[in-house]
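> Pasting the sequence and the predicted model now:
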Amino acid sequence: MSFNNLDQLYRNVIMDHYKNPRNKGSLENGNLTIDMNNPTCGDRIHLTMNVEDGKVTDAKFEGEGCSISMASASMMTETIKGKNIETALKLSKIFSDMMQGKDYPDDLDLGDVEALQGVSKFPARIKCATLAWKAMEKGLKDQVAH
């Protein structure tokens, strides 16, 4: 597949998550709530998660922001549901590395999240893509600390 076709495919995946976000909303019985914003561009996220027995059993988000920010939140919630805390935090680190243009394990299937790898070429947009992941990381690290 040529680079242009791959780039277009990634754009389509991002726009699909933006226009049809997965896990949009709030968990009434969520035991973790994290609010974060990116003052540089105005993106904000309200993330609620259920963590039971060291595992993320559910995650939802509300917020507003650019297509990259909201698509990333949708992808992140899809990716971490059903994962244990350690794995979710590892995925967050891998995503952060990807956003910085670093290599990540080839044997790891990140699914739709891989569509965001092109963001690394636009430093001003990296904070948009990482906002939801940073919120998730903060919430889970706080959970582990207690």
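Good, I have the coordinates.

> CA only for contacts and neighbour counts going forward, please
Will do.

> Sketch out the strands for the chain, chain order is fine.
32-38, 43-52, 55-64 (DSSP state E).

> Dump the ones you listed to a markdown table, plus mean neighbour count.
Compiled in a markdown table, those are given as follows (neighbours: other C-alpha atoms under 10 Å):
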| stretch | mean neighbour count |
| --- | --- |
| strand 32-38 | 17 |
| strand 43-52 | 21 |
| strand 55-64 | 20 |
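
> of these, which approaches T79 most closely?
strand 55-64 (9.8 Å; C-alpha to C-alpha).

> this is the other structure I want to compare:
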Amino acid sequence: MSLEAMYQQVIMDHAREGHGRGLVEIDLPHRGESHQVNTTCGDEVTLRVGVDGDTLARIAWEGQGCSISQASISVLSELLEGESLETADETFEAFRALMQSKGEHLDEEREDMLGDATAFVGVGKYPARIKCALLGWVALRDALIQARGASSAGAEGGTA
């Protein structure tokens, strides 16, 4: 099996399985939610996160769209749930770099960090598809900003 065929299989498997799919309530004091729409094609996602200390404790999402957008959200959910916020930020930046690489592979360290997300390397050759792959990652970034805001407000004596 060629590397490209293997990558296609990873994307199709994640599109079918949808790790983290199901928009459940997150019972953590520091949480965020983001709804993102790719106006170019109509793909959309609502993604919720729960933060516990410096850990991305929970990711839940519901979405619709092409296999690339849905698989990408599944991969990020599998990769990042239970990881530190620092790891989530670093992985986000690595995935964004992969999308900007025009189909070229990244260095070994970032590809190891991305795991199954490296399967999206070919998407970088198609500018219209990059938005599909980044949709869930943008929702994640936005939801984490909200959760961190709730965390800061709680730390300053405000309400979360």
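That came through fine. Please read these numbers as outputs of a predicted model, since none were measured by experiment.

> Is it possible to get the strands of the first structure out as TSV so that each row also shows distance to S92 of the first structure?
Formatted as TSV, the strands of the first structure follow (distance: least, C-alpha to C-alpha, whole Å):
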stretch	distance to S92 of the first structure
strand 32-38	16
strand 43-52	15
strand 55-64	14
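
> Nearest to G111 of the first structure, out of the ones you listed?
Here strand 55-64 is closest among the strands of the first structure (C-alpha to C-alpha), at 17.4 Å.

> Just tell me the aligned range of that closest one in the second structure.
Matched against the second structure by TM-score structural alignment, strand 55-64 of the first structure falls on residues 55-64.

> Mean distance of the matching stretch to its aligned residues in the first structure, please.
Its aligned residues in the first structure lie a mean 0.8 Å from stretch 55-64 of the second structure after superposition (mean C-alpha distance after the TM-score superposition for the first structure).

> Off-centre distance for that stretch?
8 Å (C-alpha atoms, centre = their mean, to the nearest Å).

> ok, longest helix in the second structure?
helix 127-155 (DSSP state H).

> which secondary structure elements does that helix contact?
strand 30-37, strand 44-52, helix 67-80, helix 85-99 (3 or more C-alpha pairs under 8 Å, 6 or more residues apart in numbering; DSSP states H and E).

> Need those in a markdown table (columns: distance to G115 of the second structure).
Converted to a markdown table, those look like this (distance: least, C-alpha to C-alpha, whole Å):
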| stretch | distance to G115 of the second structure |
| --- | --- |
| strand 30-37 | 24 |
| strand 44-52 | 21 |
| helix 67-80 | 8 |
| helix 85-99 | 10 |
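
> Leaving aside the residues adjacent along the chain, what's closest to the equivalent of K19 of the first structure over in the second structure?
Per TM-score structural alignment, the equivalent position to K19 of the first structure in the second structure is R16. Of all residues not flanking R16 of the second structure in the chain, A71 sits nearest, at 7.7 Å (C-alpha to C-alpha, 6 or more residues apart in numbering).

> I figured that neighbour hits Q8, correct?
No. Contact criterion C-alpha atoms under 8 Å: A71 of the second structure and Q8 do not qualify, at 10.5 Å.

> higher neighbour count, these two?
Shown here are A71 of the second structure and Q8; by other C-alpha atoms under 10 Å, A71 has more neighbours (27 against 15).

> list the contacts for that one?
A71 of the second structure makes contact with 11-16, 18, according to C-alpha atoms under 8 Å, 6 or more residues apart in numbering.

> which among these end up buried?
11, 14-15, 18 (16 or more other C-alpha atoms under 10 Å).

> These in helices, which ones?
Reading helices off those with DSSP H, I get 11, 14-15.

> what's the closest of those residues to T87 of the second structure?
The closest of these, once distances to T87 of the second structure are taken by C-alpha to C-alpha, is H14, at 21.3 Å.
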